[in-house]
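J.: Sharing a sequence plus its predicted fold:
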Amino acid sequence: MEAVRLFSSISPVYQALVATLFTWFVTALGAAVVFLKKDINRKALDASLGFASGIMISASFFSLILPAIGFAEGSKIPSWVPVSIGFLLGGFCLRLLDRVIPHLHLFSPEEKAEGIKTNLPKTALLILAITIHNLPEGLAVGVAFGSLGTAEGSSLWGAVALAVGIAIQNFPEGIAVSLPLRREGMSPFKSFWYGQLSAIVEPIGGVIGVSMVLLSKALLPYALSFAAGAMIFVVIEELIPESQSGENGDIATTGAIIGFVVMMILDLALS
């Protein structure tokens, strides 16, 4: 209880930093599986990717869009206007990063690399793909904690629930980065190092998100929905296609449904 009281007493910036360092740490735990295994069953990987997509869809709705609508109500413009604008901007921003940053999705051949053409090795392209994925997650957590310092009705536990949900799905993400690198011939330590490094953008995104919201209360509904749009882009562009690319579509879909419910319970129980 003392730790909870101490955490609630610090500024939202430090809360967001601690929360996103936690999500990074869980990614590192997942990446550390490479010291125990060299490969992972494809069914388990597809199920975990589906689970991660369910977590992110649920978090986008319950932890970001619904609060954004609530914070936008009572203003001079309809509540759907800032939420729609923020959501679209989030999706378009991730689309821009997707077009510019060279990367390679998990099960794609090297010639299918996206973004600006480079001579980067396949391992670097795989790491960059997950790095793009992790940025909106950190942003979402930062915005959620930033709302605590700008808007009445914001719930510390709601922000904590979002961080916990993202951390849960970060564990299989760490596995999904480190084990393919190990299969490519990289040493266990290097595979772990680059696996955890892919999530280092989450604390960066968290600080950016919380700072953006604290600058202006009026930005809150835009920022929350922006993070939601960015996360939904990642789900549709990356997680769902990857989870369905094998022969385990039903397992991946089941994982997505379970992930959605887990995040919904976390948000509703803690908010």
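T.: Structure's in. What do you need?

J.: C-alpha only now, for contacts and for neighbours.
T.: OK.

J.: Next, the contact list for Ala124, please.
T.: His103 (C-alpha atoms under 8 Å, 6 or more residues apart in numbering).

J.: Let's verify the closest residue to Thr20 other than its chain neighbours: helix, strand, or coil?
T.: In this structure, Thr20 finds its nearest non-sequential neighbour in Pro203, 4.8 Å apart by C-alpha to C-alpha, 6 or more residues apart in numbering. Taking DSSP: H, G, I helix; E, B strand; the rest coil as the rule, one finds Pro203 in the helix state.

J.: Can you pull up the most central residue in this structure?
T.: Central residue of the chain (C-alpha atoms, centre = their mean): Glu137, 2.8 Å from the mean position.

J.: show me the contacts for that residue.
T.: 166, 202, 205, 227, 231.

J.: On the three-state scheme, it is what?
T.: Relying on three-state DSSP, one would call Glu137 helix.

J.: so where does the residue with the largest distance to the centre of the chain fall, helix or strand?
T.: Residue farthest from the centre of the chain, counting by C-alpha atoms, centre = their mean, is Lys76 at 32.0 Å. Using DSSP states H and E, Lys76 falls within no helix or strand.

J.: Just put the contacts of Glu137 in TSV and tack on distance to Leu96 and neighbour count.
T.: Shown next, in TSV, are these (distance: C-alpha to C-alpha, whole Å; neighbours: other C-alpha atoms under 10 Å):
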residue	distance to Leu96	neighbour count
Ile166	23	27
Glu202	19	30
Gly205	17	24
Ala227	15	30
Met231	14	28
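
J.: Just the closest of these to Ala28, please.
T.: Glu202 (12.2 Å; C-alpha to C-alpha).

J.: Tally up the residues packed near the nearest residue to the closest one once chain neighbours are set aside, please.
T.: Computed as C-alpha to C-alpha, 6+ apart, the closest residue to Glu202 that is not its neighbour in sequence is Gly138, at 3.9 Å. Neighbours of Gly138 under the rule other C-alpha atoms under 10 Å: 33.

J.: for comparison:
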Amino acid sequence: MLEYIENFATEIGPVKAALVATLFTWLLTALGASLVFFFKTIKRSVFDTMLGFTGGVMIAASFWSLLAPSIKNSEALYPDHPWIPASIGFLAGGLFIFGLDKLMPHLHINFNKEETEGVATKWHKSTLLLLAITLHNIPEGLAVGILFGAAANGMEGASISAAIALAIGIGVQNFPEGLAVAMPLRRQGVSRRRSFWFGQLSAVVEPIAGVIGAIAVIHMQSILPYALSFAAGAMIFVVVEEVIPETQRDKYTDLAVLGFMGGFTLMMILDVALG
């Protein structure tokens, strides 16, 4: 099955492969959001565990799928200092999301309306929640697209199978993300259909970011190691600034940590086994 998927991704090219992969991650987000048609609430313990799982997947993907290939590729460009592109790209990715975080009005899932971040606004809480998860999904889409582009360029340490593993990992953790947007809206009295719409809409940005990432590294091969570490820095910023704090606001912090470890382990297995 994996061989068939790899052949298909190779045949259609990196840009289309990135698009298909990120459409897959969007689909799993929509599947997660669809649970609002069957449930109105979800236990906070389950919610925090799923958020922890999401953080674990993103941290593992940042190293195994992005930073490690970046450093490996840089050994040929900077044999004495292979850490330079990874360091610059990593910091740039974090600063990029930091800038968006300060400019884009948004509200994290377990936070109150008065804790809205970004520029001041009177937008509805549901819109702010949607923007928070959208901000979260930008680096995920970029990561998938950049890795497909890197594999197409024959970058050492990057492969189609590794890109597929990354897409699978992000897709799996997107399932609870869709639920994480839709369920709070449902609890606030928003209709099931509208809650689902907002939940799946949060991941629409991933195919866009994925295609942009693939095109960028294909036409500018020299930025490959910087681009991989840029995506890693962006994801790490999101996890530390957003995901982890959201899991630490109730009494289920231990479950959140166990979820984190489970997500990290799953992504590590996927990358090592498939990549």
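T.: All right, it came through fine. The model shown is predicted, which means the values in this text are computed figures rather than measured ones.

J.: Any chance you could compute the TM-score here?
T.: Superposed pair, TM-score by TM-score structural alignment, normalised by the length of the first structure: 0.98. Supporting alignment: 271 aligned residues with a C-alpha RMSD of 1.1 Å.

J.: What ranges does the second structure have for its helices?
T.: 2-12, 14-33, 44-60, 68-77, 83-103, 125-152, 160-187, 192-201, 205-219, 224-238, 244-247, 253-274 (DSSP state H).

J.: nearest to Glu115 of the second structure, of the ones you listed?
T.: Per C-alpha to C-alpha, nearest to Glu115 of the second structure of the helices of the second structure: helix 125-152, 10.7 Å.

J.: follow-up on the earlier one: need the counterpart of the residue nearest to the centre of the first structure in the second structure.
T.: Per TM-score structural alignment, the equivalent position to Glu137 of the first structure in the second structure is Glu140.

J.: Against Leu228 of the second structure, how distant is that match?
T.: 11 Å (C-alpha to C-alpha, to the nearest Å).

J.: can you check His124 of the second structure too?
T.: 35 Å.

J.: These two: which has the busier surroundings?
T.: Leu228 (34 against 9).

J.: Would you mind finding the match for that one in the first structure?
T.: Using TM-score structural alignment, Leu228 of the second structure sits opposite Leu224 in the first structure.

J.: tell me the contacts of the closest residue in space to its match that isn't next to it in sequence?
T.: When the adjacent residues along the chain are set aside, Leu224 of the first structure lies closest to Leu64, with 5.1 Å between them (C-alpha to C-alpha, 6+ apart). Contacts for Leu64 of the first structure (C-alpha under 8 Å, 6+ apart) come out as 140, 144, 224-225, 227-228.

J.: which one of the helices of the second structure has the most crowded surroundings?
T.: helix 224-238 (a mean of 29; mean count of other C-alpha atoms under 10 Å).

J.: just the angle between that one and helix 205-219, please?
T.: On the basis of axes from the mean of the first three to the mean of the last three C-alpha atoms, to 10 degrees, helix 224-238 of the second structure is oriented at 160 degrees to helix 205-219.

J.: Residue in the first structure paired with Ala273 of the second structure?
T.: Using TM-score structural alignment, Ala273 of the second structure sits opposite Ala269 in the first structure.

J.: Repeat that for Thr22 of the second structure.
T.: Checking with TM-score structural alignment, Thr22 of the second structure has Thr20 as its match.

J.: gap between its match and Leu49 of the first structure?
T.: 20 Å.

J.: same deal with Thr254 of the first structure?
T.: On the measure of C-alpha to C-alpha, Thr254 of the first structure and Leu49 of the first structure end up 11 Å apart.

J.: Near Val204 of the second structure, how many other residues are there?
T.: Quick note: Val204 of the second structure (other C-alpha under 10 Å) scores 21 neighbours.

J.: That one pairs with which position in the first structure?
T.: Using TM-score structural alignment, Val204 of the second structure pairs with Ile200 in the first structure.

J.: List the contacts of Ser161 of the second structure.
T.: Contacts of Ser161 of the second structure by C-alpha under 8 Å, 6+ apart are 2, 6, 274-275.

J.: in the first structure, which of those residues remain in contact?
T.: Compared against the first structure with both residues aligned by TM-score structural alignment, their matches' C-alpha atoms under 8 Å, the contacts of Ser161 of the second structure retain 274-275.

J.: Just send the contacts of Ser161 of the second structure back as a markdown table, with distance to Glu117 of the second structure too.
T.: Listed next are the contacts of Ser161 of the second structure as a markdown table, based on distance: C-alpha to C-alpha, whole Å:
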| residue | distance to Glu117 of the second structure |
| --- | --- |
| Leu2 | 42 |
| Glu6 | 41 |
| Leu274 | 38 |
| Gly275 | 37 |
